[in-house]
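In: only geometry, no sequence info:
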C-alpha cells in the first residue's frame, strides 16, 4: 500500500497515522498463518479523525477507504454508513409547577446513590432561594432497591421528573441523556450530582453572575461523607482558569455541579463526542461554553462537594496511578491515545460545532493544538506551555508535557518501525492500550490531595 485516504461522501482526508505496528492483529485473526502472515499484518495500523458535517434527516453519509497499492492500482473499500436522523425533541411540561420565564432545568444523573447522601442533595435543592426550577433525574439503571429509594425521596413533588434508562450508559452518557430530558421551556440548565449539598443561594447566585456569559460556575468546598471539611476551596495548589481555551482543553477547571449555563451551550454540545479513554461531561461542556463565548466565575463555594469511595471523581483520582516504570515510548502510547488524541478530537469538534462563534484567538489556539501532531513549531508551543508556571500560570499543572510526550511517541514509533516487517526486540506497538486516563504528573498529584 502506497497511500491511504479516508473518504467522507467522496471528500478525501489524510489519516493521522498509517503503516503503524500492530503486533496484536495476527494473533487476533488466528495467525500468523498463510492467510494472515505476520509480515502483512504487522504494519497495518492506521487511524484518522475526520469531520462529518450535519446532513438532512433521512440522508446517509458514506465512509470509505481509498487505497493506492504498490502496483499503482486504486481500490475503494466501504468502512461505514451513517444514517442522519432528526434529534429527539424534549417533551414540554404542560403542567409546569413554577413560573416559565427564566426557568432553570436541573439535570441530575443517578446510579445506585447512597440513600442518605441522596436525601441531603434533594433537600438542598428544595431549599433553594431561587424558586424557578424543575429537576429531571436520569437514572442509569439503578438496582430496583436503589430506584425505589430515589422515588421515595422525591415523593410526589411536581418539580421532579424521573426517567429510568433501559440500559446502563455510564456517567458520561447518562448526563448527556439528562440534558436531553430538560424541558424546552427551560432557558438555563444546571448539572447536579446525586450526593452533594448545595447552599441555599446557589442557583440564585449563579443566575446573577451569568450576565452575558455562556456559563457561570463557582468554587466548592470539599467535605467527606460525614460533612467534615477536607478543603475550604478547590484552588489550593492550582490556579483557576476560565479565559484560556488552550488551557481548558489541556486540563479542565469547571466542575459540572458548580455550573449554570445557557440552553444553547447544550445545543452546541450534543451529542457528546465519543473520544478514546475516560470521558468527562463537564470538560466537554466547559470547552463548548468557552469556545462559544465568555465564562463567569463566583469566587466562593456555593456547595459542598462530597468525597467518598463511591464517587466517580474519587475513583478517577485514585484508581489510575502509574504502574511500574516502563520504556518511555510505551508510556507515550498511553499519553498519545488517552491524552493527546481525545483532546485533538475535542478541538476538531469545537472548530466545527462553534465555527461561527469562535473568536480569532480561540480559533488559533485550537488549530495550533491540532497542528501539534504534525508541526514541530506547534509541538514546541505545546511542550513549552508549562513554563507559564514561572509567572504563576499553573492552571494545567504542566500536563502539556504528557501530551507532548505522546506526540513524540507517535513520531518515534512510526520512524522506528518503518523498516520492520515483524515485531522485534524493541517491541514497537501502536495498538490501542487498555483504557486509562492520561494526565500530567502535577495534575495527578493535585487530584490525589482532593
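Out: Perfect, I can see it now. Keep in mind the model is a prediction, meaning the values are calculated, not measured.
In: please make it C-alpha for all contacts and neighbour counts, starting now.
Out: Noted.
In: what ranges do the strands span in the stretch 1-150 of the chain?
Out: 3-8, 11-13, 17-20, 45-47, 60-68, 74-83, 104-110, 133-139 (DSSP state E, counting those that start in this stretch).
In: in TSV, list those along with distance to residue 383 and mean neighbour count.
Out: What follows is those, written out as TSV (distance: least, CA to CA, whole Å; neighbours: other CA atoms under 10 Å):
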stretch	distance to residue 383	mean neighbour count
strand 3-8	29	20
strand 11-13	27	14
strand 17-20	21	20
strand 45-47	23	15
strand 60-68	33	18
strand 74-83	35	12
strand 104-110	37	26
strand 133-139	40	25
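In: okay, one more to line up with it:
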C-alpha cells in the first residue's frame, strides 16, 4: 500500500537554542514519507544557518525566509500554504516529538479532519516537569460551545487532512491559529482526540506562554479576557456557520461587550448560567446557586475591558 505524503509545517523565529533537537526528532520519525516545510519569520540569531546545515543532509527539508516579520498566525498560514502533503502536522521550533508521533496520529485520524493529542512539559534543560498540557481531559460528546471561551486544542499536537483547508483558511490575523483550528473542526464534528503524550512541550523564558505568565495576575487576566473577546469575534464571522449558530455567537459577543451596567453584563451572566455545562465540560458539576455565582464572577470580569 502506498503511504500518503505527510507535511510538517514548522515556523521559526530566533530559535537557535532548540531548533536542532526539534529537527532531529522530525527527521527520525518512524513515518518516513515526510516533507518538512520550515518558514523563518526574520530571525536575527543563528537559526537560519543551523537549519540550512540540516537541509543539506536531508532532502525532505525545504527552507524559506520571510522578507518581513509576519507574526505567528500568518507565518503558520504561509507555511501551511507551502505544503503539498495529503496530511499536515503543525510543529513548534523548540519542542521534541516522540519518534512515532506522526505514525500514530495518522493511524488514528480515521474519517476526521483533525486529530490532536497530549503533551508533557519540559524545561530549558530537557527536564520533564510534573504536568501535562491537558489534565483530566475527556473529549466526550462536547459541542462547539465548549471551545468558544477557552481553547484545548494545541497546534503542535495536531495532524489534519488537506481537505480541512477549504474550511480552515483564511486564518484570522488576530488571536490564536490553533484555537481557530479547533473551533472549525469541532463545529463540523470532524475532530478526534488521542489520549497519548506524543510531544515534549518546552517551557522556557522566551516562549510566548511563559512571557504571558510573567506579568501580574490582573494584567494576565485582562489579556486573557481580550483574547476571548477576539476569538469570539473571529468565530461569529466563520463563513460556514448555520444561521441559528451565528445568531447565538453574535448574542454571546454582544453580551461580552455590553457596558450598559456599571458592575456586570446581565446578558452575559444569563448566557453563562444557562449554558455552563456546554461552555465548561471539564469543570465540576454545579448546583443552581453555585452555577449562578460562577456566572456572576465570570461576567463581572469583563467589565474591566475597555469599551
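Out: Received, thanks. These numbers were taken from a predicted model, which means no experiment stands behind them.
In: care to give me the TM-score?
Out: Here the TM-score for the pair of chains, by TM-score structural alignment, normalised by the length of structure 2, is 0.81; 286 aligned residues with a CA RMSD of 3.1 Å.
In: about what we covered before: please identify which of the strands of the stretch 1-150 of structure 1 is closest to residue 212 of structure 1.
Out: strand 104-110 (16.2 Å; CA to CA).
In: how much does that closest one stray from structure 2?
Out: Superposing on structure 2 and averaging over aligned pairs (mean CA distance after the TM-score superposition for structure 1), strand 104-110 of structure 1 comes out at 0.4 Å.
In: so that strand corresponds to what in structure 2?
Out: Strand 104-110 of structure 1 corresponds to residues 6-12 in structure 2, going by TM-score structural alignment.
In: can you name the residues in contact with the matching stretch?
Out: Contact with stretch 6-12 of structure 2 is made by 33-41, 43, 47, 72, 75-76, 79-80, 83-93, as judged by CA atoms under 8 Å, 6 or more residues apart in numbering.
In: report the buried members of those.
Out: Among the contacts of stretch 6-12 of structure 2, those classed as buried by 16 or more other CA atoms under 10 Å are 34-41, 43, 47, 72, 75-76, 79-80, 83, 85, 87-93.
In: okay, the lengthiest strand in structure 1 sits on what stretch of structure 2?
Out: Looking across structure 1 with DSSP state E, the single longest strand is strand 295-307. Using TM-score structural alignment, strand 295-307 of structure 1 lines up with residues 191-203 of structure 2.
In: next, the buried residues of the matching stretch.
Out: 191, 192, 193, 194, 197, 198, 199, 200, 201, 202, 203.
In: re the thing from before, among the buried ones among the contacts of stretch 6-12 of structure 2, which ones are in helices?
Out: Judged by DSSP state H, these include 47, 72, 75, 76, 79, 80 as members of helices.
In: what separates the first one from residue 91 of structure 2, distance-wise?
Out: Pointing back at residue 47 of structure 2 there. Per CA to CA, to the nearest Å, residue 47 of structure 2 is found 16 Å from residue 91 of structure 2.
In: now do the last one
Out: Taking CA to CA as the measure, residue 80 of structure 2 and residue 91 of structure 2 are separated by 11 Å.
In: repeat for the fifth one
Out: Distance of residue 79 of structure 2 to residue 91 of structure 2, given as CA to CA: 10 Å.
In: so where is the helix or strand containing residue 208 of structure 1 in structure 2?
Out: Under the criterion of DSSP states H and E, residue 208 of structure 1 resides in helix 202-210. Across structure 2, the stretch matching helix 202-210 of structure 1 (TM-score structural alignment) is residues 101-109.
In: buried set for the matching stretch?
Out: Neighbour counts over stretch 101-109 of structure 2 (16+ other CA under 10 Å) mark 101, 102, 104, 105, 106, 109 as buried.
In: what's the lengthiest helix in structure 1 packed up against?
Out: Ranked by residue count and defined by DSSP H, the top helix of structure 1 is helix 400-416. Under the contact criterion of 3 or more CA pairs under 8 Å, 6 or more residues apart in numbering; DSSP states H and E, helix 400-416 of structure 1 touches strand 17-20, helix 328-335, helix 376-384.
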